[in-house]
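A.B. asks: what follows is a protein structure lacking sequence information:
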């Protein structure tokens, strides 16, 4: 099978544009080695999903199960998926109720011992799979690898680095201080996934990963490595920004669910204060606007 070259006009963040790795002829399914099951939920990400797939294919590890769940894309996504079909173990293309349901559909088809999902505009970085395998091998009882990673722009410019942190309740409660686990750099065992419920919460649109980390943290704190495993794209139309108003409500739900009463109280008080401040600003604006308009129309003398 012919190798697919990296598009020269779109170099892949973190990878060498001069000598990109060759693609495996096909993925194997060798029961003697750990099998990665990577779920890719997607919808109309034709501009990015080829990069996502290449970042998996270039890992240099061929015992991989790629599961793509397309919610019914109408852009170039189906054409890209068809091009890479030989390396896609499972392709589900049908309408869904959002990203969380797509993730669950994918994991229901997963057979690997190491699991992760990668959004179709994000990337794995060079050596990610090797680092994960080494981390699990170094700690045979380990069930969750947490790496560091980068946040990049749509055109793959570096924005910020996200260090790895342990998966403890204390770490998770620091989310309001912009401390979080980078989902693109987390991998876990299939046994941990099943013990933690075997699904993400489909009522959550933004923080389904954060809710999952809470369930994982009740069973282990993870193997932390500062090696960079993944990169997350952040841009104007990314879901995190488009649906940002849902963040406080979902965070409050998770705080309540896991007994973080003090954090929930602080969040509620902060939101009430913000609402009160907004109400006062609107009230002030309402009082000022008519006066300003009258003066602009010269129906009221200037002071």
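C.D. replies: Yes, it's here. It should be emphasised that the depicted structure is a prediction, and the values quoted were computed from it without experimental measurement.

A.B. asks: going forward, measure contacts between C-alpha atoms and count neighbours the same way
C.D. replies: Will do.

A.B. asks: is residue 226 in a helix, a strand, or coil?
C.D. replies: strand (DSSP: H, G, I helix; E, B strand; the rest coil).

A.B. asks: list the buried residues in stretch 177-192.
C.D. replies: Residues 180, 181, 182, 183, 184, 185, 186, 187, 188, 189, 190, 192 are the ones in stretch 177-192 that count as buried (16 or more other Cα atoms under 10 Å).

A.B. asks: among these, which pair sits farthest apart?
C.D. replies: 180 and 190 (22.6 Å; Cα to Cα).

A.B. asks: need the three-state assignment for residue 159.
C.D. replies: strand.

A.B. asks: which non-adjacent residue is nearest it?
C.D. replies: Distances taken as Cα to Cα, 6 or more residues apart in numbering place residue 152 nearest to residue 159, at 5.0 Å, with adjacent residues excluded.

A.B. asks: gap between the one you found and residue 233?
C.D. replies: According to Cα to Cα, to the nearest Å, residue 152 stands 5 Å off from residue 233.

A.B. asks: could you do residue 261 as well?
C.D. replies: Per Cα to Cα, residue 261 is found 32 Å from residue 233.

A.B. asks: and these two? which has more neighbours close in?
C.D. replies: Counted by other Cα atoms under 10 Å, residue 261 and residue 233 do not tie: residue 233 has more neighbours, with 21 against 13.

A.B. asks: and the comparison structure, right after this:
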């Protein structure tokens, strides 16, 4: 779905990367296949040698924007650099190894339009475990694991207050179905929080 972009992108994909150019490029390719097109991609590279630059520039798309941090800031500070550099109303905080399905954005935009006024919209996801060690760590199978809940019908929508969402997240009632790469979050919320806090683990922020 094309949209008038004169006011700027509605969504910003915010990346951090570090010396994983081929993996990054694969995820960027998946974003370029989005049916919904009013977005930008911000890549903040923790490699001082700017090894990710060529992979981003090879997209040949002005929506894909590359920035070298000049030093390795660490994962969360680099994500926050991407947030600072973004201009979308909504943010997708996306890891460089999290490819997305072509209908991801359109699905979330439809959800936003049907349920206006919320700060975050989230969809289901698949987890891919490349080997037995990774699968064992997450108690999943090798290969693709669907994390869509089997407790509800397909396209079921559940609405949470802020407090209920936090409670359900930290009691692991929604964690197995949740990845930050499958959410759009209002940028002004993240800015008001001064970005993503760093608790020493990629799973908390």
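C.D. replies: Noted; the coordinates are in hand. Keep in mind the model is a prediction, meaning the values are calculated, not measured.

A.B. asks: about what we covered before: aligned partner of the residue nearest to residue 159 of the first structure in the second structure?
C.D. replies: Mapped onto the second structure by TM-score structural alignment, residue 152 of the first structure lines up with residue 128.

A.B. asks: what about its match, which helix or strand?
C.D. replies: For residue 128 of the second structure, the element it lies in under DSSP states H and E is strand 126-129.

A.B. asks: mean shift of that strand relative to the first structure?
C.D. replies: Taken against the first structure, strand 126-129 of the second structure registers an average deviation of 1.4 Å after superposition, with mean Cα distance after the TM-score superposition for the first structure.

A.B. asks: the stretch 1-150 of the first structure: strands as residue ranges?
C.D. replies: 36-42, 64-70, 90-93, 114-117, 123-124, 144-152 (DSSP state E, counting those that start in this stretch).

A.B. asks: tally of neighbours for the match of residue 152 of the first structure?
C.D. replies: 16.

A.B. asks: could I get the contacting residues of it?
C.D. replies: 142, 143, 144, 145 (Cα atoms under 8 Å, 6 or more residues apart in numbering).

A.B. asks: out of these, which end up buried?
C.D. replies: Using 16+ other Cα under 10 Å, the buried members of the contacts of residue 128 of the second structure are residue 142.

A.B. asks: now the first structure: which of the contacts of residue 128 of the second structure match?
C.D. replies: Contacts conserved in the first structure for the contacts of residue 128 of the second structure, using both residues aligned by TM-score structural alignment, their matches' Cα atoms under 8 Å: 142, 143, 144, 145.

A.B. asks: corresponding residues in the second structure for the top helix by length along the first structure?
C.D. replies: Assignment by DSSP state H gives helix 261-296 as the longest helix of the first structure. Mapping helix 261-296 of the first structure onto the second structure (TM-score structural alignment) gives no aligned residues.

A.B. asks: identify each buried residue in that helix, please.
C.D. replies: Going by neighbour count (16+ other Cα under 10 Å), the buried part of helix 261-296 of the first structure is 263, 264, 267.

A.B. asks: C-terminal to the strand holding residue 128 of the second structure, what's the next element?
C.D. replies: Following strand 126-129 of the second structure in sequence, per DSSP H and E, is helix 132-138.

A.B. asks: center of the first structure, which residue is that?
C.D. replies: Centroid-nearest residue in the first structure: residue 183, 4.8 Å away (criterion: Cα atoms, centre = their mean).

A.B. asks: so what corresponds to it in the second structure?
C.D. replies: Looks like residue 183 of the first structure aligns to residue 180 there (TM-score structural alignment).

A.B. asks: ok, which stretches of the second structure are helices?
C.D. replies: Under DSSP H, the second structure gives helices at 21-32, 53-57, 75-85, 104-114, 132-138, 162-170, 187-192.

A.B. asks: state the distance from the residue nearest to residue 159 of the first structure to residue 123 of the first structure.
C.D. replies: 10 Å.

A.B. asks: same check, this time on residue 66 of the first structure
C.D. replies: Separation of residue 66 of the first structure from residue 123 of the first structure (Cα to Cα): 14 Å.

A.B. asks: which of these two has more residues huddled nearby?
C.D. replies: Shown here are residue 66 of the first structure and residue 123; by other Cα under 10 Å, residue 123 has more neighbours (30 against 24).

A.B. asks: per the alignment, that one corresponds to what in the second structure?
C.D. replies: Using TM-score structural alignment, residue 123 of the first structure lines up with residue 99 in the second structure.

A.B. asks: so who does that match touch?
C.D. replies: Contacts of residue 99 of the second structure (Cα under 8 Å, 6+ apart): 26, 27, 28, 30, 31.

A.B. asks: apart from its chain neighbours, what residue comes closest to residue 96 of the second structure?
C.D. replies: residue 24 (4.8 Å).

A.B. asks: ugh, wrong one, I meant residue 52 of the second structure
C.D. replies: residue 21 (5.3 Å).

A.B. asks: isn't the one you found up against residue 55?
C.D. replies: Yes - in this structure residue 21 of the second structure lies within contact range of residue 55 using Cα atoms under 8 Å: 6.2 Å.

A.B. asks: show me what contacts residue 68 of the second structure?
C.D. replies: Per Cα under 8 Å, 6+ apart, neighbours of residue 68 of the second structure: 44, 45, 46, 47, 48, 50, 53.

A.B. asks: what do we get in the first structure for the last one?
C.D. replies: In the superposition onto the first structure, residue 53 of the second structure corresponds to residue 78 when matched by TM-score structural alignment.

A.B. asks: how close does the nearest residue to that match once chain neighbours are set aside get to residue 70 of the first structure?
C.D. replies: Spatial nearest neighbour of residue 78 of the first structure, chain neighbours left out: residue 46 (7.8 Å); criterion: Cα to Cα, 6+ apart. Per Cα to Cα, residue 46 of the first structure is found 11 Å from residue 70 of the first structure.

A.B. asks: cool, residue 287 of the first structure as well?
C.D. replies: Taken as Cα to Cα, the span from residue 287 of the first structure to residue 70 of the first structure is 51 Å.

A.B. asks: equivalent analysis for residue 248 of the first structure, please.
C.D. replies: 28 Å.

A.B. asks: coming back round to it: by contact count, what packs against the longest helix of the first structure?
C.D. replies: helix 247-257 (3 or more Cα pairs under 8 Å, 6 or more residues apart in numbering; DSSP states H and E).

A.B. asks: and the residue nearest to residue 78 of the first structure, what's its match in the second structure?
C.D. replies: Per TM-score structural alignment, residue 46 of the first structure is aligned with residue 21.
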